[in-house]
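In: Compute the structure for the input listed below.
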Amino acid sequence: MFRNRPMVVGTMHRKEQAISPIFQEELQVLPFVPVGFQTDFLGTFTDEVTRLQTAKETVKDKCLAAMQFSNCEMGVATEASFGPHPEVFYAAAHEEWMVFVDVKHGLEIYERVFTTNTNYAHQEISDWIDLEKFANKVGFPVHGIIISNSDKSVFYKDITTWKQLQIAFEELKKSVFLVCVETDMRAHRNPTRMSVIRQLAEKLVEKIKSKCPNCNTPGFGVTSTIFGLPCEWCGAPTNSIATYVKECTSCGFKEHETRKDKTTESAEFCYQCNP
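Out: Predicted coordinates:
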């Protein structure tokens, strides 16, 4: 079905380093990156272009744009969101979506990861010592950072050395008191994100290889979840996942899979035991 067929990887930030080897080995596709393809029109982390849609909606647009740009009927792309974790205080979260599209066979298969494995951070600073502390904390220079004024009308990215960072900082300080510093979340400047993309590629390939028990269409996997895992103390339903719902996007066949890693949830997360 996929063997020896070209597959475009919709990226301008070297994501093919994490994606291509896995797809090539597992599906025997022929991955390539389109020369000159731009993705910034869909949104940038520095808000030069504001993303107007969700990550899932945007990743589809990105993949289809790459396929159209390269005149290829099969493609893959990813899109990420970063921010505060919705449940864990003082923790940052990384959500990454990946989609595989094959127009020849009518396939559109999504996979997602949500993790705290990220160095995502931002801060306003006024002196070099604080900038050094921030940079060391987020893993600079292996991980990139971006500095700017408060309204981001002036910013510096693609900084790869301490000397470049110092020059950029001193230049900004000529006109502002506070300098905004943030992690560069583009994949080619963030090895932590690149490792998550690699894990997601493995997860998506496994989903592609999983076929519907009813119609044999690729991509049979989890599409939704049912909450209500019982509290270990009182047995009341919690907001933790109890059941995974697998569904075929072609014929609609569904299968419910009870969570295997745990049968109850800690009372810490129960609204009755710990209101």
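In: alpha carbons only for contacts and neighbour counts from here, please
Out: OK.
In: How many residues are close by E57?
Out: For E57, the count of nearby residues is 12 (other Cα atoms under 10 Å).
In: in the host helix or strand of it, what's buried?
Out: Following DSSP states H and E, one finds E57 within helix 55-70. By 16 or more other Cα atoms under 10 Å, the buried positions in helix 55-70 come out as 55-56, 58-67, 69-70.
In: before we move on, what about stretch 30-47?
Out: 30-31, 33-34, 38-40, 45-46.
In: Figure out how far that stretch is from the centre of its chain.
Out: For stretch 30-47, the separation from the chain centroid amounts to 15 Å (computed by Cα atoms, centre = their mean, to the nearest Å).
In: Quick check, F23 in contact with E206.
Out: No: judged on Cα atoms under 8 Å, F23 makes no contact with E206 at a distance of 10.1 Å.
In: The two: which is more packed in?
Out: Applying other Cα under 10 Å to F23 and E206 shows that F23 carries more neighbours, namely 21 against 18.
In: Roughly how far does that one sit from N117?
Out: 23 Å (Cα to Cα, to the nearest Å).
In: Also R5?
Out: Counting by Cα to Cα, the gap from R5 to N117 is 34 Å.
In: on that earlier part again, can I get the buried residues of helix 55-70 in TSV including distance to K254?
Out: TSV is the format used below for the buried residues of helix 55-70 (distance: Cα to Cα, whole Å):
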residue	distance to K254
A55	25
K56	22
T58	27
V59	25
K60	24
D61	27
K62	29
C63	27
L64	27
A65	31
A66	32
M67	30
F69	35
S70	35
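In: And this one, please, so the two structures can be compared:
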Amino acid sequence: MDIAGRTAVIVTMHGKEGLIAAGLAGSGLRFLSPPEIDTDRFGTFSGEIPRAGSQLDALLAKARAGLDAAPHADFALASEGAFGPHPAYGFVPGGREMVVLLCRASGLHVIGEDLTLDTNFASCEAHVATEVREFAERIGFPDHGLLLAPPGGSGPFAKDIDGFDALGATAAALLAEHGAVHLRTDMRAHRNPRRRRSIARAVSDLALRLDQRCPDCAFPDWRGVPRAGRPCSWCGTATLDSVDRLYRCRNCGLERVEPIDPDRTADPAHCPVCNP
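Out: Got it, this is the predicted structure:
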């Protein structure tokens, strides 16, 4: 997958093209003017348009739409975010950003990711104006956007609210009509600086993966995946500690295993037998 001097189109409608182009400035790609694509049709954070399939499904659908809309582009770039309970920390909110480079000729792709706790993803039901104000200040409004809707959050949502005066007026109207208002952080990239930082990190990860090449065919994304199994120092049972890294090329199928500190054994505290 040679990318230097090739053309790429960035698929976005929420101001992410600058972030992505800047993060891949050293790749040699030539960026075409972004096509006008309604990426909201692949799903919205407000839930008004449900996302069909997984985060990866939506990501690749966006990239394919970019290739369809820009027939002269060799590659398409797209991003997709997902927010909810962090996979490692239970009910603490987390965000995962994925940025893909999709090749028209081969259909192969490379993905950069960022999994973070640095997110203000949150929602609440407010019954008085002071609760609205407290939630807004807690999530960083007005630098970070807010979405407002009737109780239950099923929409329609008031979006692009600028400043506390406009927020107060919008919330007051909903409180007067419904007795409560649903508040939700606006996770669209152009309204959420924290998310923009996460996207930038995902693009940096993509740039790194593009530089890591298979030693046989030079396809990118030659990155080792740690595998558990380091033996316990007391009883020899395999533990969850990493023992090696598996490298596998998705283009030519080459596989290599690289041991990690082969002479080291695992702490018994991590052993399912010695410390069940």
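In: what's next to the helix holding E57 of structure 1, contact-wise?
Out: With Cα atoms under 8 Å, 6 or more residues apart in numbering as the test, helix 55-70 of structure 1 has contacts from 8-10, 34, 37, 39, 42, 73-81, 96-101.
In: ok, of these, which come out buried?
Out: 8-10, 34, 39, 73-80, 96-101.
In: These in strands, which ones?
Out: Residues of these located in strands (DSSP state E): 8-9, 74-80, 96-101.
In: ok, those vs E170 of structure 1, which is closest?
Out: Of all those, the one with the least separation from E170 of structure 1 (Cα to Cα) is A80, at 31.3 Å.
In: How about the closest one: what's its closest non-neighbour residue?
Out: Nearest non-adjacent residue to A80 of structure 1, counting by Cα to Cα, 6 or more residues apart in numbering: E96, 4.3 Å away.
In: these two touch, right, that neighbour and T116?
Out: No: when contacts are counted by Cα under 8 Å, E96 of structure 1 is not listed as touching T116 (11.5 Å).
In: and for stretch 160-169 of structure 2, what span of structure 1 is it aligned with?
Out: The counterpart of stretch 160-169 of structure 2 in structure 1, using TM-score structural alignment, spans residues 158-167.
In: how about stretch 211-224 of structure 2: buried residues?
Out: 213-214, 218-223.
In: want to throw these into TSV with distance to R188 of structure 2?
Out: Shown next, in TSV, are the buried residues of stretch 211-224 of structure 2 (distance: Cα to Cα, whole Å):
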residue	distance to R188 of structure 2
R213	33
C214	36
A218	36
F219	33
P220	30
D221	28
W222	32
R223	30
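In: Any figure for the gap between the residue nearest the centre of structure 2 and I111 of structure 2?
Out: For structure 2, the residue nearest the mean C-alpha position is E97 (0.9 Å; Cα atoms, centre = their mean). Distance from E97 of structure 2 to I111 of structure 2, counting by Cα to Cα: 10 Å.
In: what do those two both touch?
Out: Both E97 of structure 2 and I111 lack any common contact, where contact means Cα under 8 Å, 6+ apart.
In: tally of neighbours for the residue in structure 2 that A187 of structure 1 lines up against?
Out: Aligned against structure 2 by TM-score structural alignment, A187 of structure 1 finds its counterpart in A189. By other Cα under 10 Å, 21 other residues sit near A189 of structure 2.
In: From C214 of structure 2, how far off is A189 of structure 2?
Out: For A189 of structure 2, the distance to C214 of structure 2 equals 33 Å [Cα to Cα].
In: Also D261 of structure 2?
Out: Distance of D261 of structure 2 to C214 of structure 2, computed by Cα to Cα: 23 Å.
In: The longest helix along structure 2 vs structure 1 - mean distance after superposition?
Out: Secondary structure of structure 2 per DSSP state H: the longest helix is helix 193-211. By mean Cα distance after the TM-score superposition for structure 1, the fitted helix 193-211 of structure 2 averages 0.9 Å away from its aligned residues in structure 1.
In: Let me see the residues that make contact with the very next helix or strand once past that helix.
Out: Going down the chain from helix 193-211 of structure 2, the next helix or strand is strand 225-228, by DSSP H and E. By Cα under 8 Å, 6+ apart, the list of residues contacting strand 225-228 of structure 2 from outside reads 238-247.
In: do the same with stretch 141-158 of structure 1
Out: 46, 135, 159-162, 168-169, 172, 176, 178-185, 189-191.
In: go with 6 Å
Out: 160, 179-184, 189-190 (Cα atoms under 6 Å, 6 or more residues apart in numbering).
In: And it, what's buried?
Out: For stretch 141-158 of structure 1, a neighbour-count test (16+ other Cα under 10 Å) marks 141, 143-149, 155-157 as buried.
In: can you tell me the helix or strand for E177 of structure 2?
Out: Going by DSSP H and E, E177 of structure 2 is in helix 163-178.
In: quick one: buried residues of that helix?
Out: Buried residues in helix 163-178 of structure 2 (16+ other Cα under 10 Å): 167, 170-172, 174-175.
In: Please tell me how far the residue nearest to S79 of structure 2 when sequence neighbours are not counted sits from R133 of structure 2.
Out: Of all residues beyond its chain neighbours, the one nearest S79 of structure 2 is V99 (4.3 Å), with distances taken as Cα to Cα, 6+ apart. From V99 of structure 2 across to R133 of structure 2, the span is 34 Å (Cα to Cα).
In: neighbours around T118 of structure 1, how many?
Out: The number of residues packed near T118 of structure 1 is 22, by other Cα under 10 Å.
In: related to what we said a few turns ago, what's the closest of the buried residues of stretch 30-47 of structure 1 to I125 of structure 1?
Out: T46 (17.6 Å).
In: Nearest residue to that closest one in space, please, no chain neighbours.
Out: That would be K152: by Cα to Cα, 6+ apart, it lies 7.7 Å from T46 of structure 1.
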